[in-house]
Structures are given as structure tokens and as C-alpha cells.
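> got a predicted model here, sequence first, then my questions.
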Amino acid sequence: MEGAMKRIVIAAAAVAWAANVWAESVRWESNYDDALRKAKQEKKLVMVDVYTDWCGWCKKLDRDVYTDRQVVEKLNKNFIAVKINPERSATGKKLAKEFGVRGYPNIIFLDATGKKLHQQPGYRPAPAFCEVLDEVVRKAGQ
């Protein structure tokens, strides 16, 4: 009986941990146009992460910043987030050209109509990234 109880406790802990991890991740949209539509519906801003597969700083951003609890909370509360690779997507290539992207990562913040509010080239650690998110929200008046 003791072994069965131990397995139940371990299983419950694993489920709670998995639910917590899932709840703490950025909700990414996969399509730019869908992100704009969703932003209009939910009255949110849009964050476009322009990245490439070979970019080390992009991977560090994914690993260290987009997993930070404060960053995740701020993004999910105020933004529709979308990742775009200009080397794999015609939309990404068009956006990179339109916004003058010359290096990666390059984060572009837009209102729900697609108007640029701020552009953040390069990597920022989580605390500095949170400051950028707060500033964009203030600037947008949300």
C-alpha cells in the first residue's frame, strides 16, 4: 500500500509541475495576419520576433528570456506574440524588408493595425526585456 501511495503522490506532483510549466509559456501565434486579427479582437498589441535558425542570440532569447515568468506574464497579458523567420517565410521576408531588419534577433512591436510602436534589435536579458515591454505598453496607452 505504501508503494502505491508514493506513486500517486509522485504522479500528482508530475501533473502539477507539467501544468505549471505549460501555464508559464508564451502563447505564440504562427501566422502574422492571424496575430493582427487576434490583437484587434482582444485589444492587445503585437510583438513580432524576427529570428533565424542559425542565430545564437535568438536561441538564447528563446531559452532565457521567453521562459522568464515576468516576461511570459507581460507578453501573454498585453501582446499577441508571433515568431517570423524571414529565411523561411515570404511574409517574414517582406516584414524584415519593411522594418529594415539587418540583424537578429529583431523584435518589432506593433499596434493591432500593424503600425510600428517600437523596434528592439539584439538580445536583452529578461529584466531589460521587461522594461522594454512596459515602455511599449505605456507608449501605446494600454
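Looks like it came in fine. Numbering: from 1, shown residues only.
> hey, let's count contacts and neighbours off CA atoms from now on
OK.
> the spatially most central residue of the chain is in what secondary structure piece?
The residue lying closest to the centre of the chain (CA atoms, centre = their mean) is Ala81, at 4.6 Å. Assigning secondary structure by DSSP states H and E places Ala81 in strand 79-84.
> ok, and what's touching that strand?
The set of residues external to strand 79-84 that reach it, using CA atoms under 8 Å, 6 or more residues apart in numbering, is 26-32, 35-36, 38-39, 44-51, 75, 91-92.
> which of these fall within helices?
Among the contacts of strand 79-84, the members falling in helices (DSSP state H) are 32, 35-36, 38-39, 75, 91-92.
> tabulate those residues in a markdown table, adding columns for distance to Lys139 and neighbour count.
Below are these laid out as a markdown table (distance: CA to CA, whole Å; neighbours: other CA atoms under 10 Å):
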| residue | distance to Lys139 | neighbour count |
| --- | --- | --- |
| Tyr32 | 22 | 21 |
| Ala35 | 20 | 24 |
| Leu36 | 18 | 24 |
| Lys38 | 20 | 18 |
| Ala39 | 17 | 22 |
| Leu75 | 15 | 24 |
| Thr91 | 26 | 16 |
| Gly92 | 25 | 21 |
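> okay, now the one to match up with it:
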Amino acid sequence: MRGRLFLGLLFTSLTVGNTAVLWAAHGDTTKVAADEPSIVWQASPEDAWRLMRDENRPLLLFITTDGCGYCTQMKKKTYRDAKLASEVARSFVALRIHAERDVDEAWLERFEVQVYPTTLIFTPDRVLADRFNGFVAAEQLHSRLTELVVERAKIREVAQREEPAPK
């Protein structure tokens, strides 16, 4: 089995040409042109929370399930949008969670997830900044993420101005 998998991966890498094949945490394969920005999804909630804290970046959390048509549309359209992918890569930590495999019911209840897909945006200190229930188009999500980045920059600027000068 491993031999077949290796040969399959080798064949894929030889035949894909200018396309890079990215393997996500749950075996999803997504073809993305090598020069296009792509979203790097963290492998686990723990990894995402740690990176979010260490890099002081907000978290984009996409919660999906199997058999969800709108989830599939977001994977194929929304998250492949070059402008959105670039903004996420530059300013956010990204985490994709499969609701049926990656987390338990209590985890979903804690974030009041009742619809799929659900997209949650957290500040670096884990405060829920926004949520989208259902499908979100790339333009709408990009616009909101950009607003959050601008808001954070303004808050940092005000905080720096109000800091007393060192003596």
C-alpha cells in the first residue's frame, strides 16, 4: 500500500507541471498554481492557538463537514480567491476544522456552531470578533478581514501614542 501511495505521489508530482499539490490536514487535495498565494491551514486547534498567541495574529476558523455543498463551494471558490488567500497568509492564522472528525460536540457547542459551514474570526486574545453562518463569498470575507486588520492597526497606534515615554 505504501509503495502504491509513493508511486502515486511521484506520478502526480511528475505530471502536475506548474501546479503544486497541497495536502491539507485531512487528506484534501487542492491544486493551486505555484505562483498563486495559498492558505496554510494549521493541523490542529492547539497548533493554531499557539501560533496565534506567539505571532499575535487573529485566527480565521473554518468549520466544515462531509456532504455539505456550501462547505465544498467555499473550499473551491472562496478560499482559492487570490486576494483573500493573500490577506489570510499575511495577517491571520488559518484553521480548518472538520466538525465530525476533529472536535467533540462540547467544542462545537462552546462556539455555538449550528450551521455548516461556520466561519469564526478571533482576536489574538481569543475574543470572538465575528462569525459567518453559511456560505461566504470571497469578496465579503476579504472585506471583513481587511476591516479587522485596519481596526487592529488603529488600536495599536492609539496604544503606542498613549504609552508613557521611558525615563
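Yes, it's here. Because the structure is predicted, anything quoted here is derived from the model rather than measured.
> how alike are these chains, TM-score-wise?
The TM-score (TM-score structural alignment, normalised by the length of the first structure) is 0.79; 128 aligned residues with a CA RMSD of 2.2 Å.
> picking that back up, once aligned to the second structure, how far is the strand holding Ala81 of the first structure on average?
Its aligned residues in the second structure lie a mean 0.6 Å from strand 79-84 of the first structure after superposition (mean CA distance after the TM-score superposition for the first structure).
> what range in the second structure matches that strand?
Aligning strand 79-84 of the first structure against the second structure (TM-score structural alignment) gives residues 92-97.
> sorry, back to before: how far does the strand holding Ala81 of the first structure sit from its chain's centre?
6 Å (CA atoms, centre = their mean, to the nearest Å).
> mind listing the helices for the first structure?
Using DSSP H, helices in the first structure cover 2-23, 32-42, 56-60, 69-78, 90-98, 126-140.
> secondary structure class for Thr12 of the second structure?
helix (DSSP: H, G, I helix; E, B strand; the rest coil).
> and it, how far is that from Glu36 of the second structure?
Between Thr12 of the second structure and Glu36 of the second structure the computed distance is 19 Å (CA to CA, to the nearest Å).
> and Asn56 of the second structure, by the same measure?
Asn56 of the second structure sits 25 Å away from Glu36 of the second structure, going by CA to CA.
> and Ala129 of the second structure, by the same measure?
Relative to Glu36 of the second structure, Ala129 of the second structure is positioned 28 Å away (CA to CA).
> again, but for Arg131 of the second structure
Counting by CA to CA, the gap from Arg131 of the second structure to Glu36 of the second structure is 27 Å.
> could you do Leu22 of the second structure as well?
Counting by CA to CA - Leu22 of the second structure and Glu36 of the second structure are separated by 12 Å.
> with Phe6 of the second structure instead?
26 Å.
> for those two, indicate the residue with more neighbours.
Neighbours per residue (other CA atoms under 10 Å) separate Phe6 of the second structure from Glu36, with Glu36 holding more: 15 against 11.
> which residue, other than its chain neighbours, is closest to the more buried one?
Ala82 (6.5 Å; CA to CA, 6 or more residues apart in numbering).
> which residues touch that neighbour?
36-38.
> map it onto the first structure.
Per TM-score structural alignment, Ala82 of the second structure is aligned with Arg69.
> also Phe122 of the second structure?
Phe122 of the second structure maps onto Leu110 in the first structure, by TM-score structural alignment.
> how about its match: what's its closest non-neighbour residue?
Lys116 (4.4 Å).
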